[in-house]
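J.: dropping a prediction and its sequence here:
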Amino acid sequence: MPRDSVELEVEGAVATIRLDNPPLNTLTGPMRHALKEAAEAVAARSDVRAVMLCAAGERAFSVGSDITTFPHDAVEGRVVSESEHAAYRALESLPQPLVAALRGDVLGGGLELALTADLRVADAEARFGLPEVRIGVFASGGGTQRLPALVGAGRASLLLLTGRAIDAGTALAWGLVSQVTPVGQAESAARELAEELAALPKLAMSATKRCVREGLRRGREAGEAAEIAAIAEVYASRDAQEGARAFLEKRAPRFVHR
C-alpha cells in the first residue's frame, strides 16, 4: 500500500481504518474519497461489530489538509468541502461504534475527522486544535457543528475563534476525549475498547448509537421517539432474550448478534 492512502483491515469482528501519510498524515482528496469508501464497505459488513480509526507514524494523527493544495476559487472550494463532508458523514453514520486512537497533533481537518468517532482515546502527549482561522479560513469540515455538540458552544468557540490548541488533559476534562493513556498506548487501548464493544450485542449497540445521533441532530423529542421505535425491535431480539435469561441464571450471556 503506497503512502498518501487509507488502509482497511478486518481482524475478527473489528475493522481498522488507518491513515497512511506520515509524518503528519495530511489529508488529500484521494484520501477523503478512500475514507468514504472504507466507511461504506465497513457499514455493509455484518461480521464487523466495531471499528477503530487510527494513523501511521508517531508525530500526528493528522494535521488536516496540506495548505499547498487549498482551493483558489469558490467553485473548487465547494467541491473540496462537499467531498470532505461526505467522507466524514459516512464515518459518523456507521452503524457500528467507531473508536479513534489519537496521538501527536490532532489539528484542523484531523480533529474534524476524529470528531466523527463515538469514542476517542488519546495519547498523553496528544494536542488538539482548529487553527484554520489563523491562516484566513475556518473549520468547515463539520468542526463548527460537531465540536459545540460535544464540548459546548463556549469551549468550542474558544478553539474555533482563536485557533488555540489544548493538551490531552484539557481535552479529557472538556469531554473531547473519553480516555487518556500513557505515551504510546493510545492505539492498543483503542483496540481493546473496540474489541470490548464488538463482544456486546450488535443490535443494542447500533440502536444506542442511532438514538444518540438522532437526539443530537434533531433534538430530545426526536431522540426519545427513536428510542421507543428501536427498543421495540431490540426487545424481540435473540440477544435480549439471552441477556435476560443469563442474568436470571447468574451466568455470562452467549450473544449471537441477532
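T.: Cool, got the structure.
J.: going forward, measure contacts and count neighbours with C-alpha atoms only.
T.: Noted.
J.: and the helices in the chain?
T.: Assigned by DSSP state H, the helices in the chain fall at 29-43, 74-92, 109-114, 143-151, 153-162, 168-174, 186-199, 202-218, 220-235, 238-248.
J.: to Val14, which of the ones you listed lies closest?
T.: helix 186-199 (6.5 Å; Cα to Cα).
J.: show residues contacting that closest one.
T.: 13-14, 48-52, 54, 97-103, 120-123, 180-181, 205 (Cα atoms under 8 Å, 6 or more residues apart in numbering).
J.: now do stretch 71-82
T.: For stretch 71-82, using Cα under 8 Å, 6+ apart, the contacting residues are 29, 70, 140-141.
J.: hmm, 10 Å instead?
T.: Residues from elsewhere that reach stretch 71-82, judged by Cα atoms under 10 Å, 6 or more residues apart in numbering: 28-29, 32, 70, 84, 86-88, 140-142.
J.: next one for the comparison:
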Amino acid sequence: MSQLVHVEVGDGSEGSLAGVATIKLDRPPMNALNTELQEQLRAAAAQVSADPAIRAVVLFGGAKVFAAGADVKEFAGQDHAYMTRDAHRLTSALDALARIPKPVIAAVTGYALGGGCELALTADFRVSADDARWGQPEILLGIIPGAGGTQRLPRLVGPAKAKDLIFTGRFVAADEALEIGLVDVVVPRADVYATALAMAAKFAKGPAIALAAAKAAIDGGLDGDLASGLRLEAHLFASLFATEDRAIGMQSFIESGPGKAQFT
C-alpha cells in the first residue's frame, strides 16, 4: 500500500510547533481522493484524535494543490449496487476528520473541488490561497456531493448560496469564498501553510478539554433543536469544573486578569 497521507507531529524543535500536527495529502499530481487515500485519512484522524500530545491539527495538500476531488476514474467503474454498499464508507471517512476533538485548520492551495472541498469543510477553519479555486462540481458529472457537501456547506454559507454552488457546479475564487463565509482567511499562496500553523499554535496553547467541549457543543447543537443544544451545552459546561485547566484559568484570572493562564 502506498503512503498517501503523512502525519507530521511538531515537537518544538526548529521548524516545528509543539502540540501541532499536520495531516498532509501526498497523491500527486492533484491529490484525488481514491479509496486508499480516504482510508488513510480515516487512520490519520484516529491517530491525531488519540494522541494527547497533539493539541491542534492542520490539513494540508502541499504547496500546489489541496485536493481536486474524488478519483473520477474509480467512480466511473462503480455501479448502483456497489455504491449503495460503499457510500457510507466514503461519508464516514471524511466524517472521521470532522470529529477530531481538537481545533482543525485546512490550509488550501490550488484547488479544493468536489471531495476536496468536502474535505476542507470538515475543518473548523479554512485558510485559502488568494489564487485558490473552490467548488462542488459534482452536478457536472450527473451526481451530487456524496461526502458531506450537501450538509456541511449549507450549514456554513446558508442554503441558498449552497444551492447556487451545488446546482451550478461553478468554481469560486478565493475572494468570493471569503465573502460568503466559505473560507476564513485569504493570503498569498506562499503564506498559506505558515498562516494555518500560526492559527493552530494559538489553539495548542489553550485548554484542550475545554476546546474539545466547545467544539462538541457547537457541532452537536447544530445537529438538533435549540433545546437539545442547550442541554448539551449545560452538560459540557458543568463537566469542565472537574478539570485542572478550569482551576488554573480561574485562579489566573483572579490574580492576573484575563488571557494569562498557562494551561496544562
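T.: Arrived safely. Note that the coordinates shown come from a computational prediction; the quantities given were computed from them, not determined experimentally.
J.: what's the TM-score for these two chains?
T.: Once superposed, chain against chain, the TM-score is 0.94 (TM-score structural alignment, normalised by the length of the first structure); 254 aligned residues with a Cα RMSD of 1.5 Å.
J.: ok so, going back, need the winner for burial among the helices of the first structure.
T.: For those, the largest average neighbour count (mean count of other Cα atoms under 10 Å) is found in helix 109-114, namely a mean of 27.
J.: tell me which strands and helices it is in contact with?
T.: Counting contacts by 3 or more Cα pairs under 10 Å, 6 or more residues apart in numbering; DSSP states H and E, helix 109-114 of the first structure packs against strand 50-55, strand 60-62, helix 74-92, strand 98-102, strand 105-107, strand 127-129, helix 143-151.
J.: ok, now with 6 Å
T.: Of the remaining helices and strands, none touches helix 109-114 of the first structure by 3 or more Cα pairs under 6 Å, 6 or more residues apart in numbering; DSSP states H and E.
J.: any idea how far it is from the chain center?
T.: With Cα atoms, centre = their mean, to the nearest Å as the basis, helix 109-114 of the first structure stands 9 Å off its chain's centre.
J.: what's the mean distance for that helix versus the second structure?
T.: Aligned to the second structure and superposed, helix 109-114 of the first structure gives a mean residue distance of 0.5 Å (mean Cα distance after the TM-score superposition for the first structure).
J.: against the second structure, where does that helix fall?
T.: Helix 109-114 of the first structure corresponds to residues 115-120 in the second structure, going by TM-score structural alignment.
J.: cool, stretch 168-187 of the first structure as well?
T.: Using TM-score structural alignment, stretch 168-187 of the first structure lines up with residues 174-193 of the second structure.
J.: show me what Val157 of the second structure lines up with in the first structure.
T.: Val157 of the second structure maps onto Val151 in the first structure, by TM-score structural alignment.
J.: try Pro207 of the second structure
T.: Match for Pro207 of the second structure (TM-score structural alignment): Pro201.
J.: measure that match to Ala194 of the first structure for me?
T.: 13 Å (Cα to Cα, to the nearest Å).
J.: before we move on, what about Ala100 of the first structure?
T.: 9 Å.
J.: before we move on, back to that, turn the helices of the first structure into JSON lines, columns for distance to Leu19 of the first structure.
T.: Shown next, in JSON lines, are the helices of the first structure (distance: least, Cα to Cα, whole Å):
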{"stretch": "helix 29-43", "distance to Leu19 of the first structure": "8"}
{"stretch": "helix 74-92", "distance to Leu19 of the first structure": "13"}
{"stretch": "helix 109-114", "distance to Leu19 of the first structure": "10"}
{"stretch": "helix 143-151", "distance to Leu19 of the first structure": "19"}
{"stretch": "helix 153-162", "distance to Leu19 of the first structure": "24"}
{"stretch": "helix 168-174", "distance to Leu19 of the first structure": "21"}
{"stretch": "helix 186-199", "distance to Leu19 of the first structure": "13"}
{"stretch": "helix 202-218", "distance to Leu19 of the first structure": "24"}
{"stretch": "helix 220-235", "distance to Leu19 of the first structure": "33"}
{"stretch": "helix 238-248", "distance to Leu19 of the first structure": "34"}
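J.: and Glu58 of the first structure, which of those is closest to it?
T.: That would be helix 186-199 among the helices of the first structure, by Cα to Cα, at 11.1 Å.
J.: next, the distance between the ends of stretch 130-138 of the second structure.
T.: Taking Cα to Cα as the measure, stretch 130-138 of the second structure stretches 23 Å from start to finish.
J.: counterpart of that stretch in the first structure, which residues?
T.: The aligned range for stretch 130-138 of the second structure in the first structure is 124-132, by TM-score structural alignment.
J.: can you list the residues that contact the matching stretch?
T.: Contact with stretch 124-132 of the first structure is made by 103-108, 138-139, 160, 163-168, 180-183, as judged by Cα atoms under 6 Å, 6 or more residues apart in numbering.
J.: mind redoing it with 8 Å?
T.: Residues from elsewhere that reach stretch 124-132 of the first structure, judged by Cα under 8 Å, 6+ apart: 102-109, 111, 138-139, 143, 159-160, 162-169, 171, 180-183.
J.: sorry, back to before: any quick PyMOL command for the buried ones out of the contacts of helix 186-199 of the first structure?
T.: In PyMOL, this line selects whichever of the contacts of helix 186-199 of the first structure come out buried by 16 or more other Cα atoms under 10 Å:
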select buried, resi 13+14+48+49+50+51+52+54+97+98+99+100+101+102+103+120+121+122+123+180+181+205
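J.: count of neighbours near Val5 of the second structure?
T.: Neighbour count for Val5 of the second structure, taken as other Cα atoms under 10 Å: 24.
J.: nope, Gly158 of the second structure is what I meant
T.: 14.
J.: cool, Glu9 of the first structure as well?
T.: 14.
J.: same check, this time on Gln262 of the second structure
T.: What Gln262 of the second structure shows, counting by other Cα under 10 Å, is a neighbour count of 12.
J.: mind checking how far the match of Pro207 of the second structure is from Leu119 of the first structure?
T.: 18 Å.
J.: next one: Leu216 of the first structure
T.: 15 Å.
J.: so which residue is smack in the middle of the first structure?
T.: Centroid-nearest residue in the first structure, with Cα atoms, centre = their mean: Ala117, separated by 1.5 Å.
J.: pretty sure that residue contacts Leu91?
T.: Yes. If you go by Cα atoms under 8 Å, Ala117 of the first structure and Leu91 touch, sitting 7.5 Å apart.
J.: that concludes my questions; thank you for your assistance.
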